[in-house]
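Undergrad: Would you be able to build a 3D model of this:
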Amino acid sequence: MNNVFFFIPYNINYLLIENKKKSNKFIYLYNDDYYFCIKVNNSIFINKDTNTIKLSDDSFNNKNKLFNNELNKFLFSWDNLFFNKIKFTGKGFKFKKKINNLFLYFNRAHKCFFIGNNIILKRLSKNKVILLKNNYNHLINDSILIRNIRYNNIFTKRGLRFSRQIIYKKKGKTAAQ
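TA: Below you'll find the predicted structure:
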């Protein structure tokens, strides 16, 4: 028997509704802004002290752990923000931030820009930007899109990178004598 445990944050309310005729159970999760419904056909145990819900499943399903992780991230993202910091290095490189759009000037003939959708951009310094979003997967996709505009060059170490990304430097041609 597999069990799925998930924690409900204290700012989210829950309600268990049972339909005895059809033997269906629904868990409604809600707060002031959002609501979410889960249909459950198996046994449910709710621990009010720790605010956890335990779902017991008789059939073996290897996706229970994935469901548990994704649901926990989803519930956490209702009132919290995830962030990612992007740095760029290079002489003459600059950027402008207008609303939630990022215009990058990299001494190129064509325009490089990123139009943010439901994302908060904050300028930290001359060469640092922080991205804030409540969905972790969308944040990672958006930050990878920005980083792909100008890769970090291994010869000159110029370009866009994540703040804690490891930077590789390629050796130049030197006469070893």
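Undergrad: from here on, contacts and neighbour counts on C-alpha atoms
TA: Will do.
Undergrad: For this protein, just list every one of the helices.
TA: Under the criterion DSSP state H, helices of the chain are mapped to 64-76, 136-147.
Undergrad: how about a markdown table for those helices, with mean neighbour count added?
TA: Below are those laid out as a markdown table (neighbours: other Cα atoms under 10 Å):
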| stretch | mean neighbour count |
| --- | --- |
| helix 64-76 | 15 |
| helix 136-147 | 16 |
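Undergrad: so Gly92 touches Leu104, yeah?
TA: No: under the criterion of Cα atoms under 8 Å, Gly92 lies out of contact with Leu104, with a separation of 11.1 Å.
Undergrad: And these two? Which one has more around it.
TA: Between Gly92 and Leu104, counted using other Cα atoms under 10 Å, the more crowded position is Leu104 (19 against 8).
Undergrad: can you tell me how far the most centrally placed residue in the chain sits from Asn68?
TA: Most central in the chain under Cα atoms, centre = their mean is Tyr136, positioned 1.0 Å from the mean C-alpha point. Tyr136 sits 15 Å away from Asn68, going by Cα to Cα, to the nearest Å.
Undergrad: so who does the spatially closest residue to Asp57 that is not a sequence neighbour touch?
TA: Of all residues not flanking Asp57 in the chain, Asn2 sits nearest, at 5.3 Å (Cα to Cα, 6 or more residues apart in numbering). Contact partners of Asn2, counting by Cα atoms under 8 Å, 6 or more residues apart in numbering, are 56-61, 64.
Undergrad: Strands - which of the residues you listed land there?
TA: Secondary structure of the contacts of Asn2 is defined by DSSP state E; positions in strands are 56-57.
Undergrad: Is it possible to mark the buried ones in the contacts of Asn2?
TA: Taking 16 or more other Cα atoms under 10 Å as the criterion, what is buried in those is 56-57, 64.
Undergrad: one more to line up against the first:
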Amino acid sequence: MLKWYGSRNKIKYNFQKNSKIYFKNKIKNNSLIINKNFNQKFITINLFIPFNWNFIIIQKLFLPNYIYFYIYNLTYFFILPVVKTALFLKYDYQTNNLNFKFLFTNNFYSLFIKFFKIIFYSFSKLFFTKIKFKGKGYYIYKNLRNTIALQFGYSHLYYIYSFFITVKFLSKTSILIFGINFNDLNSISYKLYNIKPINIFTGKGIRFSRQIIYRKTGKISSYR
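TA: This next block holds a predicted model:
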């Protein structure tokens, strides 16, 4: 084995050495590795798996850095791809709770999990709200097409269409709205509420059940 100790070999050695130092400093400055002075920031996500759902953890051979959570029941299924390198996973058998701990914080993780929980839990529980009407001449009734009609003294018709919401007729002054989609339930409820908002002077109009309403006593002349 021959070694060259000339000036050209020394230049090549210094170039390789400096390039390695530059690469290490670049990684250190970009916080791509964990050192002693690195402040670890974790984002923790708890996901409760209902008892009528099952899950399987899958790792594909051609994608070793990803693991897939296959959550399923008799009708629906979800597939969640998660990066394996920056993940700490824990499962509690007693509470049936999955605990994810991500090393690198990202706002999109929190936003995605928030909407995923709304969709996922909507298959196992119902969301509902109760709306009441107060005022002389304000009432609701069912017409010939089995449609709930609102009577608020308007001369024109106002239609609200809902495809994933069920409305139950409780009385002439109250209805119950429920469904599995939380966002659709919220939008329909506020559309009904905005038809005839509550009047702060008379207390008449549409309000949600258990809604706190502050009434005014009247104009300035009533205080004198």
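Undergrad: For the alignment partner in structure 2 of the residue nearest to the centre of structure 1, which residues are in contact?
TA: Under the alignment (TM-score structural alignment), Tyr136 of structure 1 maps onto Phe182 of structure 2. Residues in contact with Phe182 of structure 2, defined by Cα under 8 Å, 6+ apart, are 118, 122, 127.
Undergrad: any idea which of those is closest to Lys60 of structure 2?
TA: Compare each of the contacts of Phe182 of structure 2 with Lys60 of structure 2 using Cα to Cα and the shortest gap goes to Ile118, at 28.2 Å.
Undergrad: Once you drop chain neighbours, what's closest to the closest one?
TA: Of all residues beyond its chain neighbours, the one nearest Ile118 of structure 2 is Phe182 (7.0 Å), with distances taken as Cα to Cα, 6+ apart.
Undergrad: ok, now Phe7 of structure 1?
TA: Once chain neighbours are set aside, the closest to Phe7 of structure 1 by Cα to Cα, 6+ apart is Thr52, at 4.4 Å.
Undergrad: Kindly report the same for Gln59 of structure 2.
TA: The shortest distance from Gln59 of structure 2 to any non-neighbouring residue, by Cα to Cα, 6+ apart, is to Ile67 (4.8 Å).
Undergrad: repeat for Leu15 of structure 1
TA: When the adjacent residues along the chain are set aside, Leu15 of structure 1 lies closest to Tyr28, with 5.1 Å between them (Cα to Cα, 6+ apart).
Undergrad: From Ile79 of structure 2, how far out is the equivalent of that neighbour over in structure 2?
TA: Applying TM-score structural alignment, one finds that Tyr28 of structure 1 aligns to Tyr70 in structure 2. From Tyr70 of structure 2 over to Ile79 of structure 2 the distance is 5 Å, taken as Cα to Cα.
Undergrad: Where does Asn14 of structure 2 sit, in terms of helix or strand?
TA: Under DSSP states H and E, the secondary-structure element containing Asn14 of structure 2 is helix 7-29.
Undergrad: Just tell me what Ser56 of structure 1 corresponds to in structure 2.
TA: With TM-score structural alignment as the criterion, Ser56 of structure 1 pairs with Lys101.
Undergrad: show me what contacts that match?
TA: By Cα under 8 Å, 6+ apart, Lys101 of structure 2 lies in contact with 42-45, 87-89.
Undergrad: looking at structure 1, which of these still make contact?
TA: When you map those onto structure 1 and apply both residues aligned by TM-score structural alignment, their matches' Cα atoms under 8 Å, the shared contacts are 42-45, 87, 89.
Undergrad: Out of those, which comes closest to Ser189 of structure 2?
TA: Proximity of the kept ones among the contacts of Lys101 of structure 2 to Ser189 of structure 2 (Cα to Cα) peaks at Ile45, which lies at 29.9 Å.
Undergrad: Please list all residues in contact with the nearest residue to the closest one once chain neighbours are set aside.
TA: For Ile45 of structure 2, the nearest residue in space outside its immediate sequence neighbours is Phe100; the separation is 5.0 Å by Cα to Cα, 6+ apart. With contact taken as Cα under 8 Å, 6+ apart, Phe100 of structure 2 is in contact with 44-46, 87-90.
Undergrad: 6 Å instead, please
TA: With contact set as Cα atoms under 6 Å, 6 or more residues apart in numbering, Phe100 of structure 2 has these partners: 44-45, 89.
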